[in-house]
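>>> A predicted structure for the sequence below; I have some questions about it.
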Amino acid sequence: MEEVMAAAEIADYLGVSRQRVAVLVERADFPAPVAHLSVGRIWRTSDVRVWAAKRPNRVHEDEQK
């Protein structure tokens, strides 16, 4: 079974707030969710890791504004 992440797991993985994740997942370059469940959207862990690897040190952009 493939690993998946919800917003809380993405926040923990990236080291950002859930509010920041809400902004990041709306970006055009963020991976599309693989499902919409009653608890919210979920993403493939591998997709999130690849996305984050392409953006070193840029995940926190605008978070402190």
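Okay, I see it.

>>> contacts and neighbour counts: CA atoms only from here.
Will do.

>>> grab the most central residue of this structure for me.
By Cα atoms, centre = their mean, the mean C-alpha position of the chain lies nearest to residue 10, the distance being 4.6 Å.

>>> then this one, side by side with the first:
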Amino acid sequence: MTEGPGELMGPWEICERLNVSRSRFQQIAMRPSFPRPYQELRATKVWLKADVEAWIAEHRQPRPADDDE
């Protein structure tokens, strides 16, 4: 069995992870610092989850956990 590139994320998953709208994500994805898509499919683009998580760690403030108040 061939190993794949790792977990992938589409725009919906990234919007959910960043807690932003689709239009806001499109703005973020245009930033030079945001990772390039792993692959561009006919209907959408997909990113490597590891690349997106690394970008979040470097460029976004951590969100408090749901039980932190």
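Here it is on my side, so go on. None of the values given here were measured: they were computed from a predicted structure.

>>> can you pull the TM-score for these?
Here the TM-score for the pair of chains, by TM-score structural alignment, normalised by the length of structure 1, is 0.81; 57 aligned residues with a Cα RMSD of 0.9 Å.

>>> circling back: what's the mean gap between the helix or strand hosting the residue nearest to the centre of structure 1 and the aligned bit of structure 2?
Using DSSP states H and E, residue 10 of structure 1 sits in helix 7-14. Helix 7-14 of structure 1: mean distance to aligned residues in structure 2 after superposition is 0.5 Å, counting by mean Cα distance after the TM-score superposition for structure 1.

>>> pull up the aligned stretch in structure 2 for the helix or strand following that helix.
Later in the chain than helix 7-14 of structure 1, the nearest helix or strand by DSSP H and E is helix 18-24. Matched against structure 2 by TM-score structural alignment, helix 18-24 of structure 1 falls on residues 22-28.

>>> okay, buried residues for that stretch please.
Using 16 or more other Cα atoms under 10 Å as the test for burial, stretch 22-28 of structure 2 gives residue 25.
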